[in-house]
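Participant: Have a look; sequence and predicted model below, questions after that.
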Amino acid sequence: MPQSYIKRILDARVYDVARETPVHEASLMSARLDNRVWLKREDLQPVFSFKLRGAYNKMHQLSAEERQRGVVAASAGNHAQGLAMAAQRMAVKATIVMPRTTPQIKVDAVRNWGAKVVLHGDSFEEAATRAQELVESKGLVYVHPFDDPDVIAGQGTVGMEIVRQRQEPLHAIFVPVGGGGLLAGVAAYIRYVWPNTRIIGVEPEDAACLKLALERGRRDRLAEVGLFAEGCAVAQIGKEPFRVIRDTVDEVITATTDEMCAAIKDIFEDTRSIAEPAGALALAGLKKYVERSGVQGQDLLAIVSGANTNFDRLRYISERTEIGEQREAVISVTIPERKGSFRAFCSALGRRNITEFNYRYAGPERALVFVGLSITPGPDFQELLTELRDDGYECEDLTSNEMAKLHIRHMVGGRAPAEVDNEVVYRVEFPERPGALLKFLSGLGQNWNISMFHYRNHGAAYGRILVGIQVPRNERGQFRQVLDEVGFRYWEESDNVAYRLYLGRTPG
């Protein structure tokens, strides 16, 4: 069945607008992983993403009558830019429906290519619904970002170029996955030409729609989708891509936000270019594959799929990079409240570099310190925890604690006074747009008192807050119902160890 795509890919019309992007060796990453690591540089396309290929190929297949009607698409940005450029080149009117959470750099880029932008909804699904309404009301032709054979064939030219450029078969190719169009096109071609090359899809851990479909043997919809890698934030794998993928792809790997951030840094260090989170996703999967399999001396290729990210997101990415590389750990340690105890604690840490240190007086007998440490990947960190505990220190590993990394590290020093009772703590995500925070606060009403609030803008599509609210026990079911009605994602953190140590009421 994948063979049916070979002629489509060979005949795909993409080079009127797209360029054949190079394959670069990532020399620093190769040395670190003891393999030859190659990067397929789709971030070097005119719209800084591979999406131009599929969009233009689809546009070229349209009839003159369809082009006259104009085209419409729903996209978080990269497909939108590709279609907008293709439409401008072919003198076709284009309307792009984009989620309101789309980074401004992508919205501006689409407009600069001459397309009309309609901002609607908070997710790709909501934008797609609006786009279909425009198809019905205005007769526009819908160009799907991934679930279309002509789009898949256009993306498949990436695989065709890899074969031509590398000539000898690779051990494995790593491809980012959103709706599956790129993976389907690349996999169809590579599997036919290099049948023994491993083809591995890589998804964000919080948007793993392909992994879900493969586990269940059918396409299904994720209840929630994380938006850090907005280019891959899709709730359900495409129907046609899944038909191809299930017969051609060896496995799918998921990557966390921290791992994507680390991969962005890796790409920068080898190329001096900055990939977007979805663009670095494949390399994050490649690194996990090497760590898991122990493979050495092999040729491994990751597709760098895009470089459309807001500059102010780099602050957040930089914060998370060291943890993603397993080069930083975050711990909470209880030390005696007496002279010389801090010096003794630093001595116990040895020559490890302290990247962050937060202290809060916790009473006459003890003090709590929130510490970031540079570590060496491997057993080094666990050995440190064992040594500290053997020395009598109480330690909590907060390295994987989202609340600690997003909020507590910026709030240390704010214990609740004795009069704050019945405090419950929630972590909430909301679309980063004007009025969203007001919607959250208005939804809570005036029945409960806010006792703690922390918000920090990370330049991302979603804002994150930590809120403490005084809610009597007999009203907590009612309070959760209100949160459900507001409609934002939330997690209760009242029992989170980081909250209890640094922000909760002083014991006793």
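Facilitator: Thanks, I have it.

Participant: going forward, measure contacts and count neighbours with C-alpha atoms only.
Facilitator: Fine.

Participant: Could you give me the buried positions within stretch 233-244?
Facilitator: If you call a residue buried by 16 or more other Cα atoms under 10 Å, then stretch 233-244 has these buried ones: 233-242, 244.

Participant: Let me see the ranges of the strands in the stretch 251-400 of the chain.
Facilitator: 251-255, 299-304, 328-336, 354-361, 366-374, 394-397 (DSSP state E, counting those that start in this stretch).

Participant: Just put the ones you listed in JSON lines and tack on mean neighbour count and distance to H410.
Facilitator: Below are the strands of the stretch 251-400 of the chain laid out as JSON lines (neighbours: other Cα atoms under 10 Å; distance: least, Cα to Cα, whole Å):
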{"stretch": "strand 251-255", "mean neighbour count": "21", "distance to H410": "25"}
{"stretch": "strand 299-304", "mean neighbour count": "26", "distance to H410": "33"}
{"stretch": "strand 328-336", "mean neighbour count": "20", "distance to H410": "13"}
{"stretch": "strand 354-361", "mean neighbour count": "15", "distance to H410": "9"}
{"stretch": "strand 366-374", "mean neighbour count": "20", "distance to H410": "10"}
{"stretch": "strand 394-397", "mean neighbour count": "16", "distance to H410": "17"}
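
Participant: next, the one to line up against it:
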Amino acid sequence: MMQRYIRKILEAQVYDVAIETPLEEARGLSERTGNHVLLKREDEQPVYSFKIRGAYNRMAQLTPEERARGVITASAGNHAQGVANAARFLGVKATIVMPKTTPDVKVTNVRRLGGKAVLHGDAFDDARVYAEKLMEEKGLTYIPPYDDPDVIAGQGTVAMEMLRQHTGKIDAIFVPVGGGGLIAGIAAYVKYLRPETKVIGVESNESACLALAMEKGRRAILPQVGIFADGVAVAQIGKYTWEICKDHVDEVITVSVDEICAAVKDIFDDTRSVTEPAGALAVAGLKKYVAREKCEGKTLIAINSGANVNFDRLRHIAERSELGEKREMLIAARIPERPGAFKEFCKVLGNRNITEFNYRYSDSDSAIVFAGVQIRKNNDGRDELLAELNEALDEVTDLTDNEMAKLHIRYMVGGHKPSSCGDEAIYRFEFPERPGALMKFLNTLGGRWNISMFHYRNHGAAFGRVLVGMEVPKKERAEVRKYLNELGYTWFDETENEAYQLFLG
């Protein structure tokens, strides 16, 4: 099997539309990690993503009859642009089905390249099912985004270039993983020629389908997929890609949203380019690997896979990057309600910079403070600050890893529920962000239970977030859960969340 893929990679037709991208040293990352870090700049492709390679190589194999009928695909955006660009070059009509949550920059570019963009569903799998339906109805040829030998071979040309560009020892290559087309192509080529080089997959912990397959020893479907890193938001690893990955990928590292955001900033600092979240996965995984292994002097390559990001999303990325870099800590602390207390609190913090400070009068004895504090870039600084605060104050809570605190509480600290409010239940929702989505959510929520609190903030992302408080007697909680399950939105019961209990309960 491996020899067949090597031949297909060597014969792949990609350079009619793709370019050989540079392999650049990341000086800042190299200095900070103590290793030789190289970035494969697939964000510099004509469509700002490696996906153009596999899409064109697959379409170059079409028969004249297939070209005449036209092609169709489903994509969260980058493969869509690759297909549209390849279709324009080959003179083929292309229909691309994209989730409604696809960033506008990707939809616009597909149309600019001459593709017919059809928006359907809230996630990739919804778009794929609809694309397959249209394929049957109209006799179109489906161009898979990752699970196809010719697509895998096209992506494998990335590895062919890297081994030619860097002839010295390579200790590890970090590859972002969605459906697995890129890592399968790279693993096939690298492990055949340099079996000693580690090939390490990196996934968002919201869509870790390869990690799940590795754990179970077989392909499996994730029950839920987060779409912050929309370019890799896939529920199941591909069939063809799994056959390669299960034997030739050394390990899979999963990273958080905060770690991805920090990696976007790292890449910007070294290259002055802005990758999309999926495009920064490899760097995030590389940093996590170095921290875990405490390695130095190694040659490590990370693949910057794409740069198709909505400008509005950068606000959220910037807000979370400091947390992902372990440079900021969020805390809640109880201080006396008297003049000079805040000054004493600041004195405990020493020369650390306060990045955020919120509190609300609670009673005549004490106040709850919500603060963001800059710390040294390691967990020791976090532990050190906690120890100092616990020594000086009666009650301190670390909220740095509390998702509800980071998404909502920091923006809405304003006091506890009034005594007149009945039993309050708190629910956090996520729903696809598109015009009218919030109004639909409000209409669907209905009016059976009184809403006692509501918080919504647009992060410029593909999904919206709402925090809702409702007056619900405890005996009706099971009925509420049944009702919420029928709504069809992703939801979380946050009634017992410590952040809620401290600031709003």
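Facilitator: It's in. Note that the structure is a prediction, hence the values are computed from the model and not measured.

Participant: nearest to A436 of structure 1, of the strands of the stretch 251-400 of structure 1?
Facilitator: Of all the strands of the stretch 251-400 of structure 1, it is strand 251-255 that lies closest to A436 of structure 1, at 28.3 Å by Cα to Cα.

Participant: With structure 2 overlaid, report how far the closest one is off on average.
Facilitator: By mean Cα distance after the TM-score superposition for structure 1, the fitted strand 251-255 of structure 1 averages 0.3 Å away from its aligned residues in structure 2.

Participant: separation between F431 of structure 2 and A80 of structure 2?
Facilitator: Distance check for F431 of structure 2 against A80 of structure 2: by Cα to Cα, to the nearest Å, it reads 23 Å.

Participant: repeat for F174 of structure 2
Facilitator: From F174 of structure 2 to A80 of structure 2 the distance is 24 Å (Cα to Cα).

Participant: Those two: who's more crowded?
Facilitator: Neighbours were counted for F174 of structure 2 and for A80 using other Cα atoms under 10 Å; A80 has more, 33 against 27.

Participant: quick check, that one in a strand?
Facilitator: No - using DSSP: H, G, I helix; E, B strand; the rest coil, the assignment for A80 of structure 2 is helix, not a strand.

Participant: Quick one: residues contacting it.
Facilitator: A80 of structure 2 makes contact with 73-74, 96, 98, 110 under the criterion Cα atoms under 8 Å, 6 or more residues apart in numbering.

Participant: Kindly recompute the last result at 7 Å.
Facilitator: By Cα atoms under 7 Å, 6 or more residues apart in numbering, the contact set of A80 of structure 2 is 96, 110.

Participant: Likewise for P145 of structure 1?
Facilitator: H79.

Participant: and it, which of the three is it?
Facilitator: What three-state DSSP gives for P145 of structure 1 is coil.

Participant: where's P339 of structure 2 relative to A117 of structure 2, distance?
Facilitator: Counting by Cα to Cα - P339 of structure 2 and A117 of structure 2 are separated by 61 Å.

Participant: any idea how far the nearest residue to A208 of structure 1 once chain neighbours are set aside is from E203 of structure 1?
Facilitator: With sequence-adjacent residues excluded and distances taken as Cα to Cα, 6 or more residues apart in numbering, A208 of structure 1 is closest to T254, at 6.9 Å. T254 of structure 1 is 5 Å from E203 of structure 1, where distance means Cα to Cα.

Participant: Next: R130 of structure 1.
Facilitator: From R130 of structure 1 across to E203 of structure 1, the span is 26 Å (Cα to Cα).

Participant: ok, those two, which is more surrounded?
Facilitator: Counted by other Cα under 10 Å, R130 of structure 1 and E203 do not tie: E203 has more neighbours, with 29 against 19.

Participant: ok, the more buried one - contacts?
Facilitator: 176-177, 253-255, 281.

Participant: rerun that using 8 Å as the cut-off
Facilitator: Taking Cα under 8 Å, 6+ apart as the test, what E203 of structure 1 contacts is 176-178, 209-210, 232, 252-255, 281.

Participant: quick one: buried residues of the one helix or strand it maps to?
Facilitator: In the assignment (DSSP states H and E), E203 of structure 1 maps to strand 198-204. Across strand 198-204 of structure 1, burial judged by 16+ other Cα under 10 Å covers 198-204.

Participant: same thing with stretch 211-227 of structure 2?
Facilitator: Using 16+ other Cα under 10 Å as the test for burial, stretch 211-227 of structure 2 gives 211-214, 219-220, 222, 225-227.

Participant: returning to what we had before: distance from the strand holding E203 of structure 1 to structure 2 after superposition?
Facilitator: Strand 198-204 of structure 1 sits 0.4 Å off on average (mean Cα distance after the TM-score superposition for structure 1).

Participant: quick revisit: using CSV, please lay out the strands of the stretch 251-400 of structure 1 together with distance to I408 of structure 1.
Facilitator: Below are these laid out as CSV (distance: least, Cα to Cα, whole Å):
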stretch, distance to I408 of structure 1
strand 251-255, 24
strand 299-304, 33
strand 328-336, 11
strand 354-361, 10
strand 366-374, 9
strand 394-397, 14
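
Participant: Quick one, which of these gets closest to T21 of structure 1.
Facilitator: When these are compared for distance to T21 of structure 1 using Cα to Cα, the nearest one is strand 299-304, at 10.5 Å.

Participant: quick one, that closest one and strand 198-204 angle?
Facilitator: Angle, strand 299-304 of structure 1 to strand 198-204, by axes from the mean of the first three to the mean of the last three Cα atoms, to 10 degrees: 40 degrees.

Participant: by contact count, what packs against strand 299-304 of structure 1?
Facilitator: strand 36-41, strand 172-176, helix 277-293 (3 or more Cα pairs under 8 Å, 6 or more residues apart in numbering; DSSP states H and E).
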